[in-house]
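Enquirer: Just a sequence and a predicted model for now, questions to come.
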Amino acid sequence: MKNTALSQRAASIALLALSLALGACASAPFKGASLEGADRNVTPAQVLSNPQAQQGKRVVWGGQIISSQNLAGMTELTILAYPLDARTTQPETGKASLGRFIIQQNGYLETADYAPGRQVSVVGSISGVRQASIGEASYRYPVVQAQQLHLWPRETESSYRGSPFHFGVGVGIGL
């Protein structure tokens, strides 16, 4: 009787440990992201084609930082937009870019961390379009007022995602 109870307890602990290990491998949107009410289908090009219709719309965008600068009361990031992974919202830099946009984040961000080449994802509202230049060419940038901003860790930044099959505690198939 004592061995049966001990075996059941050991099995319960093993099952709990396995559940926690598998749960840790699950992909989710960036930490703290609330995608509720965000239109994941709106692109920077759509905003440029009809800015008034997109004004105030909540979007989820991301990409690679081109430049960052601290201004009075905010930080601006210029981003080369990429499609986002449907599960994690991480930019897929191995795909064709979707144009450029500007993120405005209230407060101070360390520009050494938010440096060119780093990946970010943002949930925010379209606040307008700004005319600027790239070299000698004129360019219109959609502007997103950040509500949630995620700087992706350097080790996850890669256009190569590896094999869609992952082995470890269990087997997962990434799509």
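Expert: All right, it came through fine.
Enquirer: For the rest of this, base every contact and every neighbour count on C-alpha atoms.
Expert: Fine.
Enquirer: Find the centremost residue of the protein, please.
Expert: For the chain, the residue nearest the mean C-alpha position is Ser121 (2.9 Å; CA atoms, centre = their mean).
Enquirer: residues of the host helix or strand of it that come out buried?
Expert: Per DSSP states H and E: Ser121 is located in strand 119-134. Buried positions in strand 119-134, judged by neighbour count with 16 or more other CA atoms under 10 Å: 119-129.
Enquirer: ok, and what's touching that strand?
Expert: Contact with strand 119-134 is made by 30, 33-35, 38, 48, 51-52, 54-65, 89-91, 103, 138-152, 157, as judged by CA atoms under 8 Å, 6 or more residues apart in numbering.
Enquirer: got it, and stretch 84-97?
Expert: For stretch 84-97, contacts defined as CA under 8 Å, 6+ apart pick out 27-30, 60-64, 80-83, 119-121, 152, 158-160.
Enquirer: can you confirm His166 is in a strand?
Expert: Yes. Assessed with DSSP: H, G, I helix; E, B strand; the rest coil, His166 lies in a strand.
Enquirer: rewinding a little: only whichever of the contacts of strand 119-134 are buried, select them in PyMOL.
Expert: To isolate the buried members of these in PyMOL, using 16+ other CA under 10 Å:
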select buried, resi 30+33+35+38+48+51+54+55+57+58+59+60+61+62+63+64+65+89+90+91+103+140+141+142+143+144+145+146+148+149+150+151+152+157
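Enquirer: Next one for the comparison:
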Amino acid sequence: MSSTPTAKPRRAEPARRFGATLALGLSLGLAGCASGVPEALRHGTGVSTTPVEVQRAPQAHLGERVRWGGTILAVHNHPRNTTIELLARALDSSGEPDPEAPGEGRFLAEFPGFVDPADYPEERTLTVVGILLPTRTRAVGDYPYRYPVVAVEHSHLWPEPVPAPRYPPGVYAPYPWYGPYGPWRGPWYGPW
């Protein structure tokens, strides 16, 4: 008697394909979340020099690559380039400046060509990666201030933060069934 091999059901194959597709989709989805920020800005590239250190010894840091960010103070357009004046702030792990952190000195971010000031409004946060150029002295009020200058290679203008909603006292959420003003109020919520 000859035995012929019987075909095994191939049910594991679709499950394996589904798992691989799911893993690929998740990895692409996670990569897409961070795709708005250049890779050079998300990870610390260059040295960890601060604008204050460069002010103290500008020649020692000339040509170093830095990742700095801060709050935009002003945009100055020139015939061949644009400089954005920033108040340096501490960066978080993704490279975003903390607008609530104390200032760490001022610096200039130099962009080639024209940058529209309407696209870079004051008080927005900006992160740049670039090479340190010689410092420039400009007046801040009557004080001659020595600005470190970064020749920008990569930059990211961070979105304007969405303010947290503020509700009047006694209102806990915008839903009609919470708080003293909704239709579901009653004696069990406390004294009115």
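Expert: Arrived safely. In this text the structure is predicted, and so the values were computed from the model without any measurement.
Enquirer: how big is the offset of the longest helix seen in the first structure relative to the second structure?
Expert: In the first structure, assigned by DSSP state H, the helix with the most residues is helix 2-24. Superposed on the second structure, helix 2-24 of the first structure shows a mean distance to its aligned partners of 3.3 Å (mean CA distance after the TM-score superposition for the first structure).
Enquirer: After that helix, which helix or strand is next?
Expert: Note on helix 2-24 of the first structure: by DSSP H and E, the next helix or strand toward the C-terminus is helix 44-49.
Enquirer: For that next one, grab the matching residue range in the second structure.
Expert: Helix 44-49 of the first structure corresponds to residues 51-56 of the second structure when matched by TM-score structural alignment.
Enquirer: tell me how far the matching stretch is from the chain's mean position?
Expert: Between the centre of stretch 51-56 of the second structure and the centre of its host chain there is 23 Å, according to CA atoms, centre = their mean, to the nearest Å.
Enquirer: Pull the contacting residues for Thr82 of the second structure.
Expert: By CA under 8 Å, 6+ apart, the contact list for Thr82 of the second structure reads 75-76, 110-115.
Enquirer: Just the residues you listed: which are in helices?
Expert: Among the contacts of Thr82 of the second structure, no member falls in helices (DSSP H).
Enquirer: just to revisit the earlier point, can you tell me which helices and strands the longest helix of the first structure packs against?
Expert: Contacting helix 2-24 of the first structure under the criterion 3 or more CA pairs under 8 Å, 6 or more residues apart in numbering; DSSP states H and E is no other helix or strand.
Enquirer: change it to 10 Å
Expert: strand 170-173 (3 or more CA pairs under 10 Å, 6 or more residues apart in numbering; DSSP states H and E).
Enquirer: Where does the strand it packs on end up in the second structure?
Expert: Alignment of strand 170-173 of the first structure against the second structure: no match, by TM-score structural alignment.
Enquirer: The first structure: matching residues for the helix or strand hosting Arg146 of the second structure?
Expert: Here Arg146 of the second structure, judged by DSSP H and E, is contained in strand 143-157. The alignment of strand 143-157 of the second structure onto the first structure (TM-score structural alignment) covers residues 137-151.
Enquirer: what's the mean gap between that stretch and the aligned bit of the second structure?
Expert: So stretch 137-151 of the first structure averages 1.8 Å relative to the second structure (mean CA distance after the TM-score superposition for the first structure).
Enquirer: Would you mind finding the match for Leu22 of the second structure in the first structure?
Expert: With TM-score structural alignment defining the correspondence, Leu22 of the second structure maps onto Ala14 in the first structure.
Enquirer: Let me know how buried that match is, in neighbour terms.
Expert: For Ala14 of the first structure, the neighbour count with other CA atoms under 10 Å is 12.
Enquirer: Same check on Glu76 of the first structure?
Expert: As a measure of burial, Glu76 of the first structure has 23 neighbours, counting by other CA under 10 Å.
Enquirer: That one maps to what in the second structure?
Expert: Using TM-score structural alignment, Glu76 of the first structure pairs with Thr83 in the second structure.
Enquirer: That match reaches Tyr147, doesn't it?
Expert: No. Using CA atoms under 10 Å, Thr83 of the second structure makes no contact with Tyr147, being 11.2 Å away.
Enquirer: Mind listing the shared neighbours of those two?
Expert: Shared contacts of Thr83 of the second structure and Tyr147 (CA atoms under 10 Å, 6 or more residues apart in numbering): 107-109.
Enquirer: if we can go back for a sec, out of the buried residues of strand 119-134 of the first structure, which is nearest to Gly168 of the first structure?
Expert: When the buried residues of strand 119-134 of the first structure are ranked by distance to Gly168 of the first structure (CA to CA), Gln119 comes first, at 26.9 Å.
Enquirer: aligned partner of the closest one in the second structure?
Expert: Match for Gln119 of the first structure (TM-score structural alignment): Thr125.
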